[in-house]
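Undergrad: have a look at this fold, sequence not included:
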């Protein structure tokens, strides 16, 4: 049985990823800040709920302790929790705006990864999937043929670039773990409010990388169609 934790799993891409992975036989833990919403989502899915606020180290440590106690290991960690952050003109963005976005999208990912590494190392085939974005791809946002090139959002885009670089560095430094970044693509969810893909299409890359096994790739950045430009 594959034990999987999805942060921000109570809605959107996290919820749909959980549903699909459960169908594939995973035991999925829904990590969510709000206990009521998280428990409700877990009950609907047939998943398990663990309270986990990626900006709160006590919450993260408690979640890691609970999964260690109940399962003894973690096989797959999906770092999905994220926020769009402040969307303002560049001249109006402050360091406080960017810091708020990074607390969830970047520092939260690092905190969760750090806390769960001991559990992942108890797995025979540990996997980490980091949910990044095409908006964090230098090759995509500078391509005039891509929609992403028309969006200017300093805090969100730079945070997702950081997620992708963190992925590469983790992959290099943790050769015993498969670590990959994915771009869900333009998917209509509560987070974005717009997009041409269904939420199922948006989770294709997440599910693929969550099921690669010990011989799968590491240090990659892909979407549902294939390799993404850095």
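TA: Received the coordinates, thanks. Since we're looking at a predicted model, the values are computed, not measured.

Undergrad: C-alpha from now on. contacts and neighbour counts both.
TA: OK.

Undergrad: the longest helix seen in the chain: how far from the chain's middle?
TA: Criterion DSSP state H: the longest helix present in the chain is helix 154-173. Remark: helix 154-173 is offset 11 Å from the chain centroid, using CA atoms, centre = their mean, to the nearest Å.

Undergrad: show me what that helix is packed up against.
TA: Other helices and strands packing on helix 154-173, by 3 or more CA pairs under 8 Å, 6 or more residues apart in numbering; DSSP states H and E, are helix 95-102, strand 127-131, strand 178-182.

Undergrad: got the contact list for residue 53?
TA: Residue 53 sits next to 31, 32, 33, 59, 60 when contact means CA atoms under 8 Å, 6 or more residues apart in numbering.

Undergrad: restricted to helices, list those residues.
TA: Filtering the contacts of residue 53 for helices - DSSP H - leaves 59, 60.

Undergrad: now the contacts of residue 53 in TSV, with neighbour count?
TA: Rendered in TSV, the data for the contacts of residue 53 read as follows (neighbours: other CA atoms under 10 Å):
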residue	neighbour count
31	30
32	26
33	20
59	17
60	24
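
Undergrad: let's verify residue 175: helix, strand, or coil?
TA: Following DSSP: H, G, I helix; E, B strand; the rest coil, we place residue 175 in the coil state.

Undergrad: who are the packing partners of whatever helix or strand residue 207 lives in?
TA: Using DSSP states H and E, residue 207 sits in helix 204-210. Secondary-structure packing of helix 204-210 (3+ CA pairs under 8 Å, 6+ apart): helix 12-23, strand 76-79, strand 127-131, strand 178-182, strand 221-223.

Undergrad: now for the ones you listed, which one comes closest to residue 116?
TA: Minimum separation from residue 116 across the helices and strands packed on helix 204-210 (CA to CA) falls at strand 76-79, 8.1 Å.

Undergrad: so how far is the closest one off the chain centroid?
TA: Taking the mean of its C-alpha atoms, strand 76-79 sits 7 Å from the chain's own mean (CA atoms, centre = their mean).

Undergrad: comparison target, given below:
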């Protein structure tokens, strides 16, 4: 069984990725700040989906204060984390891939909703593709809709 934890899986791009991966037969765990929103998203997904509350901003959360480099770093540093994790996990079946889904219609900012050309479902395709790379695919890469992007 392949399991995918989708942070922010209850709405926007995360929700679209969760839907696509569930359709591809993966067991999806919806990570959400709001436990009830995550549970509802998992219920709607069906297919053995479950949820977990992941809120690094809530002092009552088990994840409060957790140092999560991806949240605290620039895009350049995130690229470095991708490479470092890929090297650390080289002897495991785990793939580490940075993904640029494109300019997506989400609630991140008003401009996204109004001007972005891609729906969350369209952008989810590239993220889902990264989640199901074949065993012989390289780890530590950066991809967009079209191809691997040179570092």
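TA: Received the coordinates, thanks. Computed from a predicted structure; not experimentally measured.

Undergrad: sorry, back to before: what's next to the helix holding residue 207 of structure 1, contact-wise?
TA: Outside helix 204-210 of structure 1, the residues that touch it by CA under 8 Å, 6+ apart are 17, 20-21, 76, 78, 127-129, 131, 180, 182-184, 222-224.

Undergrad: which of the helices or strands spans residue 29 of structure 2?
TA: For residue 29 of structure 2, the host element (DSSP H and E) is strand 27-32.

Undergrad: which residues sit against that strand?
TA: 1-10, 18, 21-22, 38-39, 41-42, 47-55.

Undergrad: what about it, how far off from structure 1?
TA: Mean deviation of strand 27-32 of structure 2 relative to structure 1 after superposition (mean CA distance after the TM-score superposition for structure 1): 0.6 Å.

Undergrad: next secondary structure after that strand?
TA: Immediately after strand 27-32 of structure 2, counting by DSSP H and E, sits helix 35-45.

Undergrad: so the helix or strand following that next one corresponds to what in structure 1?
TA: Later in the chain than helix 35-45 of structure 2, the nearest helix or strand by DSSP H and E is strand 50-53. Taken onto structure 1 by TM-score structural alignment, strand 50-53 of structure 2 occupies residues 48-51 there.

Undergrad: that stretch vs structure 2, average distance?
TA: Taken over the aligned residues, the distance from stretch 48-51 of structure 1 to structure 2 averages 1.1 Å (mean CA distance after the TM-score superposition for structure 1).

Undergrad: quick one: distance of that stretch to the chain centre.
TA: Distance, stretch centre to chain centre, for stretch 48-51 of structure 1: 16 Å (CA atoms, centre = their mean).

Undergrad: ditto for stretch 46-64 of structure 1
TA: Distance, stretch centre to chain centre, for stretch 46-64 of structure 1: 14 Å (CA atoms, centre = their mean).

Undergrad: now the aligned partner of residue 4 of structure 2 in structure 1: which helix or strand?
TA: Under the alignment (TM-score structural alignment), residue 4 of structure 2 pairs with residue 4 in structure 1. If you go by DSSP H and E, residue 4 of structure 1 is part of strand 3-7.

Undergrad: in terms of secondary structure, what does that strand contact?
TA: When contacts are defined as 3+ CA pairs under 8 Å, 6+ apart, strand 3-7 of structure 1 sits against helix 12-23, strand 27-32, strand 76-79.

Undergrad: just say which of these is most tucked in.
TA: Among those, ranked by average contacts under mean count of other CA atoms under 10 Å, first place goes to strand 76-79 (a mean of 28).

Undergrad: Provide the aligned range in structure 2 for that one.
TA: Counting by TM-score structural alignment, strand 76-79 of structure 1 falls onto no part of structure 2.

Undergrad: hmm, back to that, put together a markdown table for the helices and strands packed on helix 204-210 of structure 1, with distance to residue 97 of structure 1 on each row.
TA: A markdown table is the format used below for those (distance: least, CA to CA, whole Å):
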| stretch | distance to residue 97 of structure 1 |
| --- | --- |
| helix 12-23 | 24 |
| strand 76-79 | 22 |
| strand 127-131 | 21 |
| strand 178-182 | 24 |
| strand 221-223 | 27 |
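
Undergrad: for residue 216 of structure 1, what are its contacts?
TA: Counted by CA under 8 Å, 6+ apart, residue 216 of structure 1 has contacts residue 178.

Undergrad: identify the residue of structure 2 aligned to it.
TA: In structure 2, the residue paired with residue 216 of structure 1 according to TM-score structural alignment is residue 137.

Undergrad: related to what we said a few turns ago, buried sites along the longest helix of structure 1?
TA: Neighbour-count burial for helix 154-173 of structure 1 flags 154-168, 170-171 (criterion: 16 or more other CA atoms under 10 Å).
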